[in-house]
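>>> Sequence first, predicted model second:
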Amino acid sequence: MADLDDNGHELRGGLRYPWPQAPDAGQVREVAPGVWWLRMPLPFRLDHINLYLLRHTDGWVVVDTGMNTEQTREVWDQVLTQVCDGLPLLAVVCTHFHSDHAGVAAWLSERFHCPVYMTFSEFHALHLRFPGDRPPGWDLLDFYRKAGVDDERSAEMFAVMSNAHFLPAPLNHYRRLREGSQLHIGGRTWQVVIGRGHSPEHACLYAAEDGLLISGDQVLPRITSTVGVHATEPLADPLRDWLDSIEHLRALPDSVLVLPAHERPFFNLHTRLDQLEAHHRGHLALLLASCDEPRTALELMAVLFPKLSGRFDELMALGETLAHANYLVAEGALEREEDRGRYRYRSAVRGACAVTPLRVF
């Protein structure tokens, strides 16, 4: 039996959970006046995403949408009839561009002729698509070869990436969110707080007077969001953005009720931020300790993620391994060397120039 606090909240892993169970798939729960938590199913091992319905005047505003699948559209048909009571969606807010968050934003917008709100970087990232209808270009192949992945394994990864599940319907319009933007919904003011690292310009929504934070994937209660490097920007440093965003979010009160995109709403924001930072600091230390001899990213992936189940997991794990390696290269703790078409990483020699110069040709 779980430990409970004086308010009957479950205590687990340093966090407090007001609700012992999530709603069933396709069902809702009111978590604050006019704020409804909708559990949308996903076709993965992570089998759900949390969406939030905000009541406003003569309709609703939805935060995030679910994936671009027939199942998602069927659940929306049910919710619009049974929960929204036939009232229209007035706006769609997408925290970020990932397929489970923006998959049917265009479909909902077209259905209700309503605007879609998201940040500039997320809107443009939404339209950077893997070329699933043609063979991968040299740049994609080169990215995975440099990481130590052979072409056969790469082809299997490409097949995963080209799955229609991962392709949100394209949008022809959006209304731009920025840091500090305010959305007035249902008598409540939501302020945009930007996080980075998991995606380019992730929008969290903070209602100060009510102590509510719709955190999307920027803060999750138990699992950690992927912070990865991808072929579109192979020398990116998203982990630095992620760690900076943790510090940015510490400006919010610890007392907020965090409404995350996965698992259950919780209290103790600052505790969770500490845990997220410690998780990545631990991975950095483990990776650095494994580079006494030159290692490829694929070899280091096996150190950080010894138990993976399939090519999708490998895609995520490889991107995250590269994020930690790139961070340590930028810090001067690792050297990155190119050897026969592979990047290899090793602990930096004391006194040497640790950061490999950027080659322009």
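Looks like it arrived, so ask away.
>>> When you work out contacts or count neighbours from here on, use the C-alpha atoms and nothing else.
OK.
>>> Next up, the contacts around Val93.
When contacts are counted by Cα atoms under 8 Å, 6 or more residues apart in numbering, Val93 touches Val61, Val62, Val63, Asp64, Val116, Tyr117, Met118.
>>> this is the other structure I want to compare:
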Amino acid sequence: MADLDGNGHELHGGLRYPWPQVPDSGQVREVAEGVWWLRMPLPFRLDHINLYLLRHDHGWVVVDTGMNTAQTREVWEQVFTQVFAGQPLLAVICTHYHSDHAGVAGWLAERFRCPVYMTAAEYRSLYVTVPAEQAAGWDFLDFHCKAGMDEAQAGELYQLIQNGHFRPLHFNSYRRLQDGDRVRIGSRQWRVVVGRGHSPEHACLYAEDGSLLLAGDQVLPRITPTVGVHATEPEADPLREWLTSLEHLRSLPDSVLVLPAHERPFFNLHARIDQLQAHHQAQLDRLLASCEAPRSACELMAELFPRLSGRFDELMALGETLAHANYLMAEGRLVRELHHAHYRYRRALLAPAAEAAGGP
């Protein structure tokens, strides 16, 4: 039986969860005045995304949309009838460009002739897509082969990301969100708080009465957002950007109710930030300890993620492994060398003065 506090909130892992049970797939729950939580199904092991429906004057605003699938559209049709009750959708807000967040933004916007709001970098990223009928380019193959794969393995990953589920519907215009912007929706004033690392310019929405944070994927309970390096930008340092963004979010009150894109809404934002920082520091230490002898990225991935179940997990795990490696290279603690078409990573040799001083 779960531990409960005086308000009936479940206590677990240092966080407080006001709703021990989640809504059924495709169902909604009111979490604050004028704010509904919609649990949208996904066709993965992570089987849902949380979308949020905000009451606004004579209609509705939605935050994120679900993937580009027939099932997603079916759920939205139910929402139009059962929740919106014939009132219009006035705007779509996409926290970021990932397919589960922006997958049917174009369909919703076209149907209701309403604008889509997102940041400029996220809108541009929608158009950096893998062509559906084109073989993998040299750069994609080169990236994955240097990580330790052969061309056949890299080709399988390319086929995976060509799936239509990973291809949000495009739309031809948007309204730009920027860090610090204020947006009134219903009775609340929301402030845009931009995070980076998980995606280029992820927009969170903070209710300025201190009550709510629509966090998207930037802060999740129990699981960690994917922070990865991929073929589109092989020398990126997204982990540094994401850790910096966590400190930006720490300026918000710990008492805020965090409404995340996955798992359950929770309290204790600052405790969760501490946990996420500690997790990635442990991963950095683990990777560095694995590099006493030169190792490929795929070998390091097996150290950091020993239990993978399928190609999609492998794609995400390799990206995360490389994000940690790039972070350590930027710190001067890891060295990367090309050896027989593969990169090998090894721990950087310390200068003699540092060794004598017993430096790390």
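Nice, I can see it. Every value quoted in this text rests on a predicted model; they were computed, and no experiment measured them.
>>> TM value for the aligned chains?
Once superposed, the chains reach a TM-score of 0.97 (TM-score structural alignment, normalised by the length of structure 2), with 352 aligned residues with a Cα RMSD of 0.8 Å.
>>> could you redo the contacts of Val93 of structure 1 as TSV and give each row distance to Pro234 of structure 1?
Converted to TSV, these look like this (distance: Cα to Cα, whole Å):
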residue	distance to Pro234 of structure 1
Val61	37
Val62	34
Val63	31
Asp64	28
Val116	30
Tyr117	29
Met118	25
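>>> Just put those residues in CSV and tack on secondary structure.
Listed next are the contacts of Val93 of structure 1 as CSV, based on DSSP: H, G, I helix; E, B strand; the rest coil:
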residue, secondary structure
Val61, strand
Val62, strand
Val63, strand
Asp64, coil
Val116, strand
Tyr117, strand
Met118, strand
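>>> quick one: which of these is nearest Leu205 of structure 1?
Val63 (9.3 Å; Cα to Cα).
>>> Could you give the number of residues near that closest one?
28 (other Cα atoms under 10 Å).
>>> For the nearest residue to it once chain neighbours are set aside, give its distance to His202 of structure 1.
Excluding the flanking residues, the one nearest Val63 of structure 1 by Cα to Cα, 6 or more residues apart in numbering is Val93, at 4.7 Å. Remark: distance between Val93 of structure 1 and His202 of structure 1 (Cα to Cα, to the nearest Å) = 11 Å.
>>> ok, back up a step: pick the one among the contacts of Val93 of structure 1 closest to Gln182 of structure 1.
Of the contacts of Val93 of structure 1, the one sitting nearest to Gln182 of structure 1 (Cα to Cα) turns out to be Tyr117, at 11.5 Å.
>>> Aligned against structure 2, show me the partner of the closest one.
Under the alignment (TM-score structural alignment), Tyr117 of structure 1 pairs with Tyr117 in structure 2.
>>> Number of residues surrounding that match?
Neighbours around Tyr117 of structure 2, by other Cα under 10 Å: 21.
>>> where along structure 1 do the helices fall?
70-82, 99-102, 105-112, 120-126, 138-146, 151-161, 238-249, 269-289, 297-304, 311-331 (DSSP state H).
>>> what about the third one, how far off from structure 2?
For helix 105-112 of structure 1, the mean distance to aligned residues of structure 2 following superposition is 0.2 Å (mean Cα distance after the TM-score superposition for structure 1).
>>> Give me the helices and strands touching that helix, please.
Where contact means 3 or more Cα pairs under 8 Å, 6 or more residues apart in numbering; DSSP states H and E, helix 105-112 of structure 1 is packed against strand 89-93, strand 116-119.
>>> Mean deviation, the shortest one versus structure 2?
In this overlay with structure 2, the average offset of strand 116-119 of structure 1 from its partner residues is 0.3 Å by mean Cα distance after the TM-score superposition for structure 1.
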